[in-house]
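> how does the following fold in three dimensions:
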Amino acid sequence: MRTTPHRREWRGNPLRRRSDRVETWVGLVLVAGAAVGAPAVGWGVGDAVHTSLLHTAQQERAERHRVAAVLLEDAPGVSSPADPETADSGVNAPPVLVRWTGRDGVERTARVQVGAGLVAGDTTAVWVDRGGRVALPPLSRAQAEAYGIVAGIGGAGAAGGLLLALRWAVHLRFERQRLDAWEQEWRRVGPDWGKRPT
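Now for the predicted structure:
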C-alpha cells in the first residue's frame, strides 16, 4: 500500500525535526482542548451566572413590590393623552412627579420615568422597596437566562482564545529555537559553502 505524503509526515519524515513533531503534538492537544474545553468552560460560567442571578432576582422580588402611582404632571412633550398600555417605556424621558400610598398608609411622592403619552391624573406602576423608596424592577427569569447565555459565550470565547493564543506562543517559541539552531549551523558551515575541494 502506498503511503500518502500526509501519512508519511506523521510516520517519520526524515526532514521533520524532533521540535517539529513536539510542536505538532502540543498544537493538537491545545486545539483539542480549545474545541472541548472552551464549551465546557462556557457552560460552567453561564450556568453559574444564571444560578446567581436567579437567586438575586428571588431576593429582589421578596424586597420590592409594585404600587399604583398617579402622575401629578404631564410627561414632557405630551400634548394629548395616550393609552398607557401602548405607551413607550419612557426609558430616555425626563422623570415626572408621581404620588402613591405605601403599605404603611403614608402618602409618598417621587420623580420617576414613565411611558410616553401619559398626562397628569393617569396611573402608572412604580416599583418600591420595603422602605417605600422607588426601586428598579426585580430581575426577570428571562433577563437572568440572557445574562447567563452572554456570560457563557464570553467564557467559552475567552477560554478558546487563551488556548489558541498559547498554541501560537508555542509555535513562536519553537520557531525561535529552530532559527537559532539554523543560524548556529550556518556559522559552522557557511564559510566553506560553495568552495571547491582542492
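> for the rest of this, base every contact and every neighbour count on C-alpha atoms.
Will do.
> now do the lengthiest helix in the chain: distance to the chain's middle.
Counting residues, the longest helix found in the chain (DSSP state H) is helix 141-189. Using Cα atoms, centre = their mean, to the nearest Å, the mean C-alpha position of helix 141-189 is found 19 Å from that of the whole chain.
> I'd like to know which elements it is packed against.
helix 18-63 (3 or more Cα pairs under 8 Å, 6 or more residues apart in numbering; DSSP states H and E).
> now the helix it packs on against helix 141-189, angle please.
Helix 18-63 and helix 141-189 are oriented at 160 degrees to each other (axes from the mean of the first three to the mean of the last three Cα atoms, to 10 degrees).
> so how far is Leu30 from the residue nearest to the spatial centre of the chain?
Central residue of the chain (Cα atoms, centre = their mean): Gly154, 3.5 Å from the mean position. In this view, Gly154 and Leu30 are 19 Å apart by Cα to Cα, to the nearest Å.
> tell me the contacts of Val134?
By Cα atoms under 8 Å, 6 or more residues apart in numbering, the contact set of Val134 is Ala110, Val112, Val126, Trp127, Val128.
> so which of the residues you listed are in strands?
Ala110, Val112, Val126, Trp127, Val128 (DSSP state E).
> next, the second sequence, to be compared with the first:
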Amino acid sequence: MASRGPRGHRVWLWRWRPNPLKRRADRIEAWVVLGMWTLAVLVGVPAGTAVNRSIEDALARERATWRPLVGRLAERAPGPPTEGGAASRADQVWARATWTAADGSARSGQLRVPAGSPAGTPVTVWTDPEGGQVTRPMTPSQARVRAGLLGGAAGLAAAVVPLAAGRALRTRLERHRIDRWDTEWSRFGPLWGRTTG
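From the prediction side, this is the model:
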C-alpha cells in the first residue's frame, strides 16, 4: 500500500521501511494488512474457481442429457394469430402441449408458443432423461459467462471474510494506539506550557 510523502509523491511499502518513529503497533498493523490480503487471495481464488468449475460441469451435464422432442399443442393458443409467421417474444403466450417421453409415457406441460397457434401444431419440448419438461440448455458460451459471474461473486464473498476480520483488527489496533497517545499526552502535555528560566 502506498502513502503520500511530504511533496505529494507516492511512497511504496511505507509500512515496511525503517523509521525511528515507527511503533510496535505500526509493525503489527503492517503484518495484519499483509496477512488479510494474503488470506483474501488464498481463500477467494480457490472458492471462486471451485464454484466456476462446478457450475460449468453442471451446465455441461445438462447440455449432454437434455434432449428436444417434438410435441403437439393440445389446445389452440390464446390470442389472435401472429402475422408473417415469425412471432417475437412479446407475441408468445402460454399453451398446453403434449409429448411422448423416451420411455413411451405421455406427458404434458405449458409452453410459450406464438399466439393463435392451432391445436396440433408441432412444438419443440426440451426434456430431461426422465422425460420431464425443462428449459433449453445454455450454450457453452452462455454457460461460461454464468459460471464466471457466479464464480467471481463466490470468490469475492469468500474474500470478504478475511478482509472484514483484518479491518476489525486494524480498528482495534487504532483504538489502542489512540488510547496510548491520550495517556502519553496527559503525562507530557502539561510540560509544554512551562518555560525554563
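> need the TM-score from the superposition.
The pair, once superposed, lands on a TM-score of 0.67 when counted by TM-score structural alignment, normalised by the length of the second structure; 186 aligned residues with a Cα RMSD of 3.7 Å.
> the longest helix of the first structure vs the second structure, mean deviation?
Taking mean Cα distance after the TM-score superposition for the first structure, the mean distance separating helix 141-189 of the first structure from the aligned residues in the second structure is 2.5 Å.
> give the contact list for Ala68 of the first structure.
Trp100, Thr123, Thr124, Ala125, Val126.
> quick one: Thr121 of the second structure from Gly44 of the second structure, how far?
51 Å.
> got it, and Ala153 of the second structure?
9 Å.
> now do Gly5 of the second structure
According to Cα to Cα, Gly5 of the second structure and Gly44 of the second structure sit 32 Å apart.
> which of the contacts of Val134 of the first structure still touch in the second structure?
Using both residues aligned by TM-score structural alignment, their matches' Cα atoms under 8 Å, the second structure keeps these contacts from the contacts of Val134 of the first structure: Val126, Trp127, Val128.
> format those residues as JSON lines; extra columns: distance to Arg178 of the first structure and neighbour count.
Shown next, in JSON lines, are these (distance: Cα to Cα, whole Å; neighbours: other Cα atoms under 10 Å):
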{"residue": "Val126", "distance to Arg178 of the first structure": "69", "neighbour count": "23"}
{"residue": "Trp127", "distance to Arg178 of the first structure": "67", "neighbour count": "18"}
{"residue": "Val128", "distance to Arg178 of the first structure": "68", "neighbour count": "18"}
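> closest to Arg18 of the first structure out of the residues you listed?
Nearest to Arg18 of the first structure, judged by Cα to Cα, of those is Trp127 at 67.9 Å.
> could you find the counterpart of the closest one in the second structure?
Counting by TM-score structural alignment, Trp127 of the first structure corresponds to Trp126 in the second structure.
> now do Pro76 of the first structure
Using TM-score structural alignment, Pro76 of the first structure pairs with Pro78 in the second structure.
> count of neighbours near that match?
By the criterion of other Cα atoms under 10 Å, Pro78 of the second structure has 16 neighbours.
> how close does it get to Pro118 of the second structure?
From Pro78 of the second structure to Pro118 of the second structure the distance is 9 Å (Cα to Cα).
> do the same with Ala25 of the second structure
Ala25 of the second structure is 79 Å from Pro118 of the second structure, by Cα to Cα.
> now do Ser19 of the first structure: how many residues are near it, please.
Count around Ser19 of the first structure with other Cα under 10 Å applied: 13.
> so it touches Arg173, yeah?
No - using Cα atoms under 8 Å, Ser19 of the first structure makes no contact with Arg173, being 10.2 Å away.
> which non-adjacent residue is nearest the aligned residue in the second structure for the residue nearest to the centre of the first structure?
Structural alignment (TM-score structural alignment) places Gly154 of the first structure against Ala153 in the second structure. Closest residue to Ala153 of the second structure apart from its sequence neighbours, by Cα to Cα, 6 or more residues apart in numbering: Gly48 at 7.2 Å.
> what's the burial count for that neighbour?
For Gly48 of the second structure, using other Cα under 10 Å, the count is 24.
> measure it to Pro6 of the second structure for me?
Gly48 of the second structure is 41 Å from Pro6 of the second structure, by Cα to Cα.
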